[in-house]
Each structure stands twice: as C-alpha cells, then as structure tokens.
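Trainee: Curious how this folds, go ahead:
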Amino acid sequence: MPKALSEHETEAFRERICDCAARLYVEEGPAAVTMRRIATDLGCGTMTPYRYYPNKESIMTAVRTRGMHRFSQVLEDALGSPGDGRTRSRAVRDAYIAFARANTATYRLMFEYPEPHKDDTAYREAHERMLRTVVAHVDVMIDEGRIQADAPIFGHQIWAALHGAVMLEIAGMLPPGFDAASLHTRTVTALIDSARPPAP
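Mentor: Next up is the predicted model:
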C-alpha cells in the first residue's frame, strides 16, 4: 500500500498539477488540457490527478484561484517594504513584473482567458483579494498627500499600464532598450504628475 502523502506533499502535487495545466492551456490550447495528458506530463498514473481534482475544469479554476492568492501575497509583501508611498509603489511594480516573468503561464491564464466559474467561492475570494491588493499602493500615496485621485480608478489605470507593458515584454514587442519596468515608469510618472495636488 503506498505511503500517504503529508499535507505539504499533497499541496506541492496540487501545485504541480496546476502549473502543468496552465502551461498546456497557454502553449497548446484548451484541448491539450486533459487528465490523461496531465498525468503523462507529470509522470504519474492516469488516475492520480483525479485524487486531487474531479475534472479539468476544476483544475483550471484552481490555477486561477491559487495564482491570484500567490500574486496577491507577493504584492502585499512588496507593499510592506520600507519607504515612502512612491518607493513602495515601485516595489509593488517590481514584484508584479517578477511574478509575471516567473509564472508566465499562470499569469496569462489569470488575465487572458475568462473564468467560467466566477461564482466559485474560493475563486471569488481570491479575485476580491487581488482587486484590493493591486490598488492598495495608491491608497498609501493618497494618504501621504502625494496625489489626489479616486483610488480604485487610478489604481486600475496604473494596473492597466503595467499589464500592457508586461504583456508586450512577454510577446517580445517592446522597443529596443526597454523592458516592462522602464516603459511603465514613464507611463506611471505621467499619471502621478497629473494627479498631484494643486500648489497652495
């Protein structure tokens, strides 16, 4: 009888399943994501993935759910770094880009493809956490008096610019000499300058 996996080992294998599914989905298309193909790529028995997820649809929802929590965590950690609001905002930007580079398939799956099970409780909680997290650095700059803005809208403006820069980098379509961070710096500097409070 095989030895039961520890909680840590179970979690690690779930992560491997999700990483495999995300890669297959993005690189080969939705049809490539089957329980059999996942098992083959992971080198395990055909029925093994079913011990962790009932079907491929639940895996894809889990990819996004787990990805959003991991994404939110790295941004929250970055926001907790020392410095003023602008410094912490840059730390969030750098953490965002680092996550997208290190987890490109998951990142693309989170934002390029719609989630069909948006009412899934775990997914909804992860999504709401992410929405709070990606604009939290704007609240810090507002509290410091650095900018005057509607935090959710301004945060989404910055987010949209950063996501666009990241996707252009992933696609290899940035101008020579630019990466996502340097391009975004120019955009966000203009946005922040436009939102500065009027001089007294």
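Trainee: C-alpha only now, for contacts and for neighbours.
Mentor: Fine.
Trainee: Show me the helices in the chain, by range?
Mentor: Taking DSSP state H to define them, one finds helices in the chain at 7-28, 35-42, 56-79, 85-102, 104-112, 121-143, 151-170, 180-194.
Trainee: so how far is Ala161 from Phe154?
Mentor: Look at Phe154 and Ala161: by Cα to Cα, to the nearest Å, they are 11 Å apart.
Trainee: still on that earlier bit, format the helices of the chain as JSON lines; extra columns: mean neighbour count and distance to Pro49.
Mentor: What follows is the helices of the chain, written out as JSON lines (neighbours: other Cα atoms under 10 Å; distance: least, Cα to Cα, whole Å):
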{"stretch": "helix 7-28", "mean neighbour count": "17", "distance to Pro49": "7"}
{"stretch": "helix 35-42", "mean neighbour count": "17", "distance to Pro49": "7"}
{"stretch": "helix 56-79", "mean neighbour count": "20", "distance to Pro49": "9"}
{"stretch": "helix 85-102", "mean neighbour count": "19", "distance to Pro49": "24"}
{"stretch": "helix 104-112", "mean neighbour count": "19", "distance to Pro49": "19"}
{"stretch": "helix 121-143", "mean neighbour count": "18", "distance to Pro49": "20"}
{"stretch": "helix 151-170", "mean neighbour count": "18", "distance to Pro49": "30"}
{"stretch": "helix 180-194", "mean neighbour count": "15", "distance to Pro49": "36"}
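Trainee: And those: which comes nearest Thr48?
Mentor: Counting by Cα to Cα, Thr48 lies closest to helix 35-42 out of those; the figure is 7.0 Å.
Trainee: Format the helices of the chain as JSON lines; extra columns: distance to Tyr50.
Mentor: Shown next, in JSON lines, are the helices of the chain (distance: least, Cα to Cα, whole Å):
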{"stretch": "helix 7-28", "distance to Tyr50": "10"}
{"stretch": "helix 35-42", "distance to Tyr50": "8"}
{"stretch": "helix 56-79", "distance to Tyr50": "9"}
{"stretch": "helix 85-102", "distance to Tyr50": "27"}
{"stretch": "helix 104-112", "distance to Tyr50": "21"}
{"stretch": "helix 121-143", "distance to Tyr50": "19"}
{"stretch": "helix 151-170", "distance to Tyr50": "32"}
{"stretch": "helix 180-194", "distance to Tyr50": "39"}
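Trainee: Sequence B follows; please return its structure for comparison with A:
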Amino acid sequence: MPKLWNETIEEHRRAVRDAVLDATAALAERHGPRAVTMSRIAAETGIGRATLYKYFPDVEAVLRAWHERQVSTHLARLGGLRDGPGSAAERLEAVLESYAAIQRRRGGHGDVGALLHRGEHVDRAHRHLADLVGGLLAEAAAEGDVRSDVPAAELAAYCLHALEAAGGLPSGAAVRRLVAVVLDGVRP
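Mentor: So this is what the prediction gives:
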C-alpha cells in the first residue's frame, strides 16, 4: 500500500478522534460530564454510533481520552507560563494562578471527576506539575524571592495541595485571594 494512503488514513483517524473529543468537551461543557453518552457524541459529531464504537468501546473510554487531552493541554499551558518572560517569582505567580483557575473549573465534576482523576496519566501529570513548580520555586529562591529554608519540592507540594481548595471557591476573586495567601507562605 502506498505510504500516502497510510498517511491519509491515519490523518482521517486522528481527525475523527479529535472530532469525538471536541464533541465530548462541548457536551460536557453544556450538560456536564455525566450527561455525555455515546448517542449524544455520535449526534454531535455527525458520525454513526457504529463508527464511534470502532474508536472507543464505551463512554468511559471517550471521557478518559478527553481527560488525558485536557491534562496535556493544561500542562502545556503551565509549561508555557513557566518558560515565559519575567522573573521566576512572576512566572511562579502566573503558574499558580493558572493552576488554581484550572482547579476551580474542575471543582464541579463530582463522581466523574473522581473517576477521571486517577490512573497512570494523572500520576505522571502530578509528578510533572510538582517538578515544574518545584523548579520555579528553586529558581525564585536563588533570586531571593522565595524562602530557602524549606526544600523546593516540599514548597511545591504545599502550593499544589493548598490550591486544590480552589475547586470549592465561588469566584475568580476568591481564587486570586487564595493564590495570594499561598504566595505569602513561600516568601522569605
């Protein structure tokens, strides 16, 4: 089979998979993750249910794939903030604000959130995130903007655990106040 044919088929499969995950995201946003069904996904994407089942065995598999894509997107965004302009302290603040905002948006998913937030991809993401924040904390400590009497890894754990509370906060203003309290806790 010509290589072009294989690339075209793989491109088509990626496009269908992306369309399914985009539809899942739209449905979850409009109706909540629990309301996502294979029938709704098929209708939203305009593909038949039989085709959908060729890609995913059930709605849980679709939700997991969607979640993995979300986690990757969040990590990429946080990595971009880490690598952006400004001092380490400024970049740390931007990363923590973004992470807290992610936690706030995630707060209302209940059982589905608990189902999706487990497994190896989540463990890897947590390790990556802890390393990302820990690296920024170490850099900011070297610049004198973050306390150096506590190891950066411990400060990173403190920051990330404290910011998980953003999931229950009522407003963006409350999230910003929480971030300010966390940042006060890491300053010298």
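Trainee: Outside of stretch 69-83 of the second structure itself, which residues are in contact with it?
Mentor: Residues from elsewhere that reach stretch 69-83 of the second structure (Cα atoms under 8 Å, 6 or more residues apart in numbering): Arg91, Leu92, Ala94, Val95, Ser98, Tyr99, Ile102, Val122, Ala125, Leu129, Leu132, Leu136.
Trainee: Same check on stretch 39-49 of the first structure?
Mentor: Residues contacting stretch 39-49 of the first structure (Cα under 8 Å, 6+ apart): Arg16, Ile17, Cys20, Met35, Arg36, Ile38.
Trainee: what does the second one align to in the second structure?
Mentor: Looking back up the chat, that one is Ile17 of the first structure. Correspondence of Ile17 of the first structure to the second structure, assessed by TM-score structural alignment: Val20.
Trainee: you'd agree its match is up against Ile41?
Mentor: Yes - counting by Cα atoms under 8 Å, Val20 of the second structure touches Ile41, with 6.6 Å between them.
Trainee: How much space separates the residue nearest the centre of the first structure from Ala190 of the first structure?
Mentor: In the first structure, the centroid-proximal residue (Cα atoms, centre = their mean) is Phe71; its distance is 4.3 Å. Distance from Phe71 of the first structure to Ala190 of the first structure, counting by Cα to Cα: 26 Å.
Trainee: quick one on the thing from earlier: please say which position in the second structure the residue nearest to the centre of the first structure maps to.
Mentor: Checking TM-score structural alignment: Phe71 of the first structure goes with His74.
Trainee: now do Gly80 of the first structure
Mentor: Per TM-score structural alignment, Gly80 of the first structure is aligned with Asp83.
Trainee: And for Ile142 of the first structure, nearest residue in space, chain neighbours not counted?
Mentor: Once flanking residues are discounted, Ile142 of the first structure sits nearest to Gln148: 6.0 Å by Cα to Cα, 6 or more residues apart in numbering.
Trainee: my guess is the one you found meets Asp139, correct?
Mentor: No - counting by Cα under 8 Å, Gln148 of the first structure stays clear of Asp139, with 9.9 Å between them.
Trainee: how about the residue nearest to Pro152 of the first structure when sequence neighbours are not counted, what does it touch?
Mentor: Of all residues not flanking Pro152 of the first structure in the chain, Val135 sits nearest, at 6.2 Å (Cα to Cα, 6+ apart). Taking Cα under 8 Å, 6+ apart, we find Val135 of the first structure in contact with Ala151, Pro152, Phe154, Gly155, His156, Trp159.
Trainee: and the fourth one, how far is that from Gly80 of the first structure?
Mentor: To Gly80 of the first structure, Gly155 of the first structure is 17 Å away according to Cα to Cα.
Trainee: got the contacts of Val135 of the first structure as CSV, with distance to Met60 of the first structure columns?
Mentor: Formatted as CSV, the contacts of Val135 of the first structure follow (distance: Cα to Cα, whole Å):
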residue, distance to Met60 of the first structure
Ala151, 31
Pro152, 28
Phe154, 30
Gly155, 27
His156, 25
Trp159, 24
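Trainee: How about the contacts made by Arg124 of the first structure?
Mentor: Here Arg124 of the first structure is in contact with Lys118 (Cα under 8 Å, 6+ apart).
Trainee: Quick check: it vs Pro116 of the first structure, distance?
Mentor: 12 Å.
Trainee: Over to Ser194 of the first structure?
Mentor: From Ser194 of the first structure to Pro116 of the first structure the distance is 38 Å (Cα to Cα).
Trainee: And Ser81 of the first structure, by the same measure?
Mentor: 36 Å.
Trainee: ok, Glu68 of the second structure touching Gly119?
Mentor: No - the pair Glu68 of the second structure / Gly119 is not scored as a contact, 10.3 Å apart, by Cα under 8 Å.
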